[in-house]
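S.K.: no sequence on this one, just coordinates:
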């Protein structure tokens, strides 16, 4: 969920619960390029709007990207924006999130790895390469080996989640989860921070696709989006199964 301070010109609903990242380990001057471990081979990459295309302010970035292992889990968030925005304005809203995360919260970049708008458009969030396992700043205590995907909007009681938005989250989740992972299963993750719902060093058993509230004291991603998570898990599982069948079929085709 987005922070309590608002960027000028951005329309937000009042927020009572915030997203916090693990405490920064110090400021490192940004490097011209980042090199991390190669992404695992698997599903084809969905269409993703790059940071350059949404005009991320690279001058705000305070640290070089850090990399972890391939994603064992996905954490779903919402940003807290009003849901009536025009999708053409999504880049401006995301720039506001980045500015708030850095200037107001003191973080090194936007915390989410990906943001999906109500039209289903997927945006690159945190810098470091969409195909690489970038360590995010989205779920305090559980940023290692996970991916944070934020729905652009607010999904508390009385709202609805657009199908296109849910489909966008499912596409990027299916692509980013490491091979062999069951999206409908659970995973054990070790907390790295005492400020989560789990003490530092404590092992938490969480859904492979979890909501932010599963590991931190927050209502994020809102009651309605949280209630939709079982449907999202099924969507992700279906996408991965379909692609697996296509790959198997392609391998069995005779070469001419």
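M.R.: Thanks, I have it. Since the model is a prediction, treat every value here as computed from it, not as a measurement. Numbers count the residues shown, from 1 in each chain.
S.K.: contacts, neighbours, all on C-alpha from now
M.R.: Noted.
S.K.: Residue 218: neighbouring residues, count only.
M.R.: Residue 218 has 16 neighbouring residues, counting by other CA atoms under 10 Å.
S.K.: I figured it hits residue 211, correct?
M.R.: No - under the criterion of CA atoms under 8 Å, residue 218 makes no contact with residue 211, lying 9.8 Å away.
S.K.: element containing residue 206?
M.R.: In the assignment (DSSP states H and E), residue 206 maps to strand 203-207.
S.K.: what sits against the spatially closest residue to residue 130 that is not a sequence neighbour?
M.R.: The shortest distance from residue 130 to any non-neighbouring residue, by CA to CA, 6 or more residues apart in numbering, is to residue 124 (6.5 Å). Shown in contact with residue 124 (CA atoms under 8 Å, 6 or more residues apart in numbering): 48, 49, 50, 51, 113, 114, 115, 130.
S.K.: Top of those residues by number of neighbours, please.
M.R.: Counting neighbours by other CA under 10 Å, the top entry in those is residue 115, with 29 neighbours.
S.K.: Wasn't that residue part of a strand?
M.R.: Yes - assessed by DSSP: H, G, I helix; E, B strand; the rest coil, residue 115 belongs to a strand.
S.K.: I figured it was touching residue 153, is that so?
M.R.: No - between residue 115 and residue 153 there is no contact under CA under 8 Å: 10.2 Å.
S.K.: Need the residues touching each of those two.
M.R.: With CA under 8 Å, 6+ apart as the test, residue 115 and residue 153 reach no residue in common.
S.K.: Just the element for residue 123, please.
M.R.: Residue 123 belongs to strand 122-124 when assigned by DSSP H and E.
S.K.: From residue 46, how far off is residue 219?
M.R.: The gap separating residue 219 from residue 46 is 29 Å, by CA to CA, to the nearest Å.
S.K.: And the two? Which one has more around it.
M.R.: Between residue 219 and residue 46, counting by other CA under 10 Å, residue 219 is the more crowded of the two (21 against 13).
S.K.: And here is the other one:
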């Protein structure tokens, strides 16, 4: 368990203890019960500061590509979320974040050339672990034929034979646990917790996402 996970667990315990102290004080208010509440509040505040600091340190770099829909096209609102689907790009891996961004912008142009509204994926993760924001996650994507509604797409640069990095796995794990928080802009703020995470080839016959599938379906954890 990471330091952040341990402190989050401690914070939950301390909040429960504070709630219990308040209930006891309401039932039988005394100077001692008030002192206990004040002590519990200080303990909660300290744990919140520690969690905030570690969460900030643990958070991957996040880059909004600020892509625009193709002229004359319009995004459709996302339905009730039902799945997350992992992909590879079937192209080169990125060696730097600058190259990753250039590749993603190229795929955005290619998707628009097909008549799509914009890049089909909501999120991309570079080999360095940077999370890129593509198509808004609150809009229906374009990444699995006939299965896009309620399905959030995540992609990594690479093709058959390429493998994910440890940094990509960590960032995927963080994204699945934190996409609903204000760490992300509102248009990408969706609750991915508890959703099944599949590979593209779980929906249809395709090689995608190749060796990245293990990372996706294990949700970034080792197994």
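M.R.: Arrived safely. This one's a predicted model, so the numbers in the text were calculated from it and none came from an experiment.
S.K.: Let me see the contact set for the alignment partner in the second structure of residue 229 of the first structure.
M.R.: In the second structure, the residue matched to residue 229 of the first structure (TM-score structural alignment) is residue 216. Shown in contact with residue 216 of the second structure (CA under 8 Å, 6+ apart): 85, 86, 172, 197, 198, 199.
S.K.: Could you check how many residues crowd around the closest residue to residue 156 of the first structure other than its chain neighbours?
M.R.: In space, and not counting its chain neighbours, residue 156 of the first structure is closest to residue 222: 4.2 Å by CA to CA, 6+ apart. Using other CA under 10 Å, residue 222 of the first structure has 24 neighbouring residues.
S.K.: measure stretch 134-144 of the first structure end to end?
M.R.: End-to-end distance for stretch 134-144 of the first structure, by CA to CA: 9 Å.
S.K.: so it corresponds to what in the second structure?
M.R.: Taking TM-score structural alignment, stretch 134-144 of the first structure hits residues 139-149 over in the second structure.
S.K.: Tell me which residues of the matching stretch come out buried.
M.R.: Using 16 or more other CA atoms under 10 Å as the test for burial, stretch 139-149 of the second structure gives 139, 140, 141, 142, 143, 144, 148, 149.
S.K.: where exactly do the helices run in the first structure?
M.R.: Using DSSP state H, the helices of the first structure run over residues 90-99, 163-176, 223-227, 229-252.
S.K.: Nearest approach to residue 120 of the first structure belongs to which of those?
M.R.: With CA to CA as the criterion, residue 120 of the first structure lies closest to helix 163-176 of these, at 4.3 Å.
S.K.: average offset between the closest one and the second structure?
M.R.: Superposed on the second structure, helix 163-176 of the first structure shows a mean distance to its aligned partners of 2.0 Å (mean CA distance after the TM-score superposition for the first structure).
S.K.: Does anything pack onto that helix? Which helices or strands?
M.R.: The contact analysis (3 or more CA pairs under 8 Å, 6 or more residues apart in numbering; DSSP states H and E) places helix 163-176 of the first structure against strand 114-116, strand 122-124, strand 146-151, helix 229-252.
S.K.: if we go to 7 Å?
M.R.: The contact analysis (3 or more CA pairs under 7 Å, 6 or more residues apart in numbering; DSSP states H and E) places helix 163-176 of the first structure against strand 114-116, helix 229-252.
S.K.: Now do the buried residues in it.
M.R.: 165, 166, 167, 168, 169, 170, 171, 172, 173, 174, 175, 176.
S.K.: which residue packs closest to the aligned partner of residue 153 of the first structure in the second structure, ignoring adjacent ones?
M.R.: In the second structure, the residue matched to residue 153 of the first structure (TM-score structural alignment) is residue 158. Once flanking residues are discounted, residue 158 of the second structure sits nearest to residue 93: 4.4 Å by CA to CA, 6+ apart.
S.K.: That neighbour reaches residue 155, doesn't it?
M.R.: No - the criterion here is CA atoms under 7 Å, and residue 93 of the second structure misses it with residue 155 at 11.4 Å.
S.K.: neighbour count winner among those two?
M.R.: Higher neighbour count among residue 93 of the second structure and residue 155: residue 155, with 24 against 20, using other CA under 10 Å.
S.K.: residues contacting the equivalent of residue 130 of the second structure over in the first structure?
M.R.: Taking TM-score structural alignment, residue 130 of the second structure has residue 121 as its aligned residue in the first structure. Residue 121 of the first structure sits next to residue 168 when contact means CA atoms under 7 Å, 6 or more residues apart in numbering.
S.K.: What separation do you get for residue 112 of the first structure and residue 212 of the first structure?
M.R.: The separation that residue 112 of the first structure has from residue 212 of the first structure, given CA to CA, amounts to 12 Å.
S.K.: If you drop the residues flanking it in sequence, what lies closest to residue 81 of the second structure?
M.R.: Leaving aside its chain neighbours, residue 81 of the second structure sits nearest to residue 150 (4.0 Å; criterion: CA to CA, 6+ apart).
S.K.: Pull up the gap between that neighbour and residue 193 of the second structure, please.
M.R.: According to CA to CA, residue 150 of the second structure and residue 193 of the second structure sit 14 Å apart.
S.K.: which residue lines up with residue 66 of the first structure in the second structure?
M.R.: Aligned counterpart of residue 66 of the first structure in the second structure: residue 76 (TM-score structural alignment).
S.K.: Would you confirm that its match contacts residue 141?
M.R.: No - using CA under 7 Å as the test, residue 76 of the second structure is too far from residue 141 to be in contact (8.7 Å).
S.K.: Now check the first structure for the residue matching residue 111 of the second structure.
M.R.: In the first structure, residue 111 of the second structure lands on residue 101 (TM-score structural alignment).
S.K.: how many neighbours does that match have?
M.R.: Residue 101 of the first structure is flanked by 27 other residues according to other CA under 10 Å.
S.K.: any idea how far residue 138 of the first structure is from it?
M.R.: Taken as CA to CA, the span from residue 101 of the first structure to residue 138 of the first structure is 10 Å.
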